[in-house]
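Q: Give me a model of this one.
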Amino acid sequence: MTALHFISGLPRSGSTLLAALLRQNPRFEAGMSSPLAGLFDALLAQMSARNEFSVFLDDTKRRRILRGLFDAYYADATAEVIVDTNRSWCARMAALAQLFPEARVIACVRELPWVIDSIERLVQRNVFSPSSIFNYSPGGTVYTRASQVAGQDGMVGGPYDALKQACYGAQRDRLLVVQYETLTAEPAKVMHAIYEFIGEPAFEHNFTHVDYDVTEFDERAGTPGLHSVNGEVKAEPRETVLPPDLFDRFVHDAFWRDPDRVPDGLRVV
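A: As a prediction, the model looks like this:
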């Protein structure tokens, strides 16, 4: 029987790199963010009381229909282990726990100033290709862009709030927090922790050559390089492109690095 797990967490924090590594294992299927979370939310909304026909649905039927969505989407998958990626899954921990009791969620995280920095680097690298991240608008400054993505409904702020909900919630025993800094510096340690966490036998990964490319998707989003992974897994220190005051605005948000702020039962690697 196929096992199902999830990758979630913050953007620009190694989720595509992690999926690329997992894809090296012939027993696994993984990739960039899938449309399943969006379909899940849309289907759940259509089964709510706002639909007059919802009187014919109870929670047992809703659960069956939602599970059917996953079965249909991955019906042609031949892998023994499927890992679906979406930043929204951290906000759906309670539902996932009921639908897939054996499933685990891997949350990729990174210090927030460097998440913002990574997004800004993409913008500046693709200066002649306005990004879908900012509704294809070419205007603004590094400050307005940072404020937009860090807002509660932004590309970073929304997943950050969802991450906190998952980390402090009742299902945090199903969650493994993977730090980008550890994944790039000690990839073997991280992969060992992940296999142990999901209860799968270890696999010998190639960390010197990792390749995953969805160029067409990234170009349509106006952000070439958004999901591309190639080359060796290694930590590459660099200077930030953010002004110092903007960098400092987010420097204390990595709660997972503070032992006093990490709740009991939450695993961080």
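Q: C-alpha from now on. contacts and neighbour counts both.
A: Will do.
Q: What separation do you get for Thr78 and Glu236?
A: 36 Å (Cα to Cα, to the nearest Å).
Q: mind listing the strands for the stretch 51-200 of the chain?
A: 81-85, 105-109, 175-179 (DSSP state E, counting those that start in this stretch).
Q: same for the second one, what does it pack against?
A: This points to strand 105-109. In terms of contacts (3 or more Cα pairs under 8 Å, 6 or more residues apart in numbering; DSSP states H and E), strand 105-109 is packed against strand 3-9, strand 175-179.
Q: Now do the longest one: everything it contacts.
A: By Cα atoms under 8 Å, 6 or more residues apart in numbering, the list of residues contacting strand 3-9 from outside reads 15, 80-90, 100, 102-109, 159-160, 162-163, 198.
Q: repeat that with 6 Å
A: Applying Cα atoms under 6 Å, 6 or more residues apart in numbering, the contact partners of strand 3-9 are 81-87, 89, 103-109, 163.
Q: burial measure for the residue lying closest to Tyr136 once chain neighbours are set aside, as a count.
A: Among residues not flanking Tyr136 along the chain, Pro130 sits closest, at 4.6 Å (Cα to Cα, 6 or more residues apart in numbering). By the criterion of other Cα atoms under 10 Å, Pro130 has 18 neighbours.
Q: And Glu236, by the same measure?
A: 8.
Q: any idea how far the nearest residue to Ser137 once chain neighbours are set aside is from Phe203?
A: Counting by Cα to Cα, 6+ apart, Ser137 lies nearest to Pro130, which is 5.9 Å off, once chain neighbours are set aside. From Pro130 over to Phe203 the distance is 40 Å, taken as Cα to Cα.
Q: how about this one, so we can line them up?
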Amino acid sequence: MRPVHFISGLPRSGSTLLAGLLRQNPRFQAGMSGPVGGLFNTLLGEMSGRNEFSVFISDEQRQRVLQGLFDSYYGADTRADVIFDTSRLWCTKLRALQTLFPQARVIACVRHVSWVVDSIERLVRQNAFQPSSIFNYLPGGTVYSRTEGLVGGDGMVGFAYNALKEAYFGADSANLMLLQYETLVSDPARALAAVYDFIGEPAAPHDFENVSFDDQGFDDRAGTPGLHAVRPRVAALERPTILPPDLFRRFENDAFWRDPELNPHQVRIV
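A: Below is the predicted model of the structure:
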């Protein structure tokens, strides 16, 4: 099977931009979050004890079925030599991924949680006439109730943040790298050089002035146009937050990856 790697981490932290840059390499296939992670979980569930026929399924068979998922989804019509699959779920599956794909690497995109929440709230306000799937298409609420929904354990941000901590502090972090949004947008050449080095692939040229990525159909259906929009030119943009000051300060100490003393397994941070 061709090499497969994984993009995970926090939402609104550069995963779509990273995919847009990687796919400039004709040897690579990368995209926004797709269905493979959900299919992976569904297969695990259907092969568990809740299925009366699970007594006939060994761990070796489970592994072959899960590997077959990738073979089938990224089939012969996928001409790329290297696959990058994106899902926030992958940070919770490091042990399984290491077993199935020992050479695979997981790149987790991270960003200060305050700015993640700010970015989502900005999208909500930009699309004032389209309730978003992020909030189950409910049109009510305030910035405070929306934030509570986002950062709860099952919320878009809370689940990804907890999954990231599980991966970062867990015993299976040898194949994990954290890529900071700030690095990706301010120094994309250094960020991509680190990615190439991490996955063991030869460097290739990239155009940071003309990045292309278009999944508008998905975003429109989700009631959140712009959710996966990527600006053509990679650049860091300074702007004030639109969050109330108390809400913004609530998460100012949550960037645990910035503290070297909180990196027991020496996870690579770019």
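Q: so who does the residue nearest to Tyr136 of structure 1 touch?
A: Neighbours of Pro130 of structure 1 in contact, by Cα under 6 Å, 6+ apart: Tyr136, Ser137, Pro138, Gly222.
Q: If any of the residues you listed are buried, put those into a ChimeraX selection.
A: Selection of buried members from the contacts of Pro130 of structure 1 for ChimeraX, criterion 16 or more other Cα atoms under 10 Å:
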select :222
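Q: What is the nearest of the contacts of Pro130 of structure 1 to Asn126 of structure 1?
A: Of all those, Asn126 of structure 1 sits closest to Gly222, with 8.0 Å by Cα to Cα.
Q: Wait, that closest one touches Ile133, no?
A: No. Using Cα atoms under 6 Å, Gly222 of structure 1 is not in contact with Ile133; the gap is 8.4 Å.
Q: Output the contacting helices and strands for the helix or strand where Leu39 of structure 1 lies.
A: Here Leu39 of structure 1, judged by DSSP states H and E, is contained in helix 36-46. If you count contacts as 3 or more Cα pairs under 6 Å, 6 or more residues apart in numbering; DSSP states H and E, helix 36-46 of structure 1 packs onto no helix or strand.
Q: Tell me roughly how far that helix lies from structure 2 on average.
A: Compared with structure 2 after fitting, helix 36-46 of structure 1 has a mean deviation of 0.4 Å; criterion: mean Cα distance after the TM-score superposition for structure 1.
Q: What residues sit buried inside that helix?
A: Using 16+ other Cα under 10 Å as the test for burial, helix 36-46 of structure 1 gives Leu36, Ala37, Phe40.
Q: what do you get for stretch 193-206 of structure 1?
A: Ala193, Ile194, Phe197, Ile198, His205.
Q: how much space between the last one and Gln152 of structure 1?
A: Computed as Cα to Cα, the His205 of structure 1 to Gln152 of structure 1 distance reads 37 Å.
Q: Next: the second one.
A: Spatial separation of Ile194 of structure 1 from Gln152 of structure 1 under the definition Cα to Cα is 29 Å.
Q: Equivalent analysis for the first one, please.
A: Going from Ala193 of structure 1 to Gln152 of structure 1 by Cα to Cα gives 31 Å.
Q: And for the fourth one?
A: Ile198 of structure 1 sits at a distance of 31 Å from Gln152 of structure 1 (criterion: Cα to Cα).
Q: and what of the third one?
A: The gap separating Phe197 of structure 1 from Gln152 of structure 1 is 30 Å, by Cα to Cα.
Q: With Ala45 of structure 1 instead?
A: Ala45 of structure 1 is 21 Å from Gln152 of structure 1, by Cα to Cα.
Q: picking that back up, looking at the contacts of strand 3-9 of structure 1, spot the one nearest Ala254 of structure 1.
A: Closest to Ala254 of structure 1, out of all of these and judged by Cα to Cα, is Val109, at 8.5 Å.
Q: Hmm, Pro11 and the closest one touching each other?
A: No. The criterion here is Cα under 6 Å, and Val109 of structure 1 misses it with Pro11 at 7.9 Å.
Q: among the helices and strands packed on strand 105-109 of structure 1, which is nearest Leu69 of structure 1?
A: strand 3-9 (13.1 Å).
Q: so where in structure 2 does that closest one end up aligned?
A: Aligned by TM-score structural alignment, strand 3-9 of structure 1 corresponds to residues 3-9 of structure 2.
Q: try stretch 48-55 of structure 1
A: Counting by TM-score structural alignment, stretch 48-55 of structure 1 corresponds to 48-55 in structure 2.
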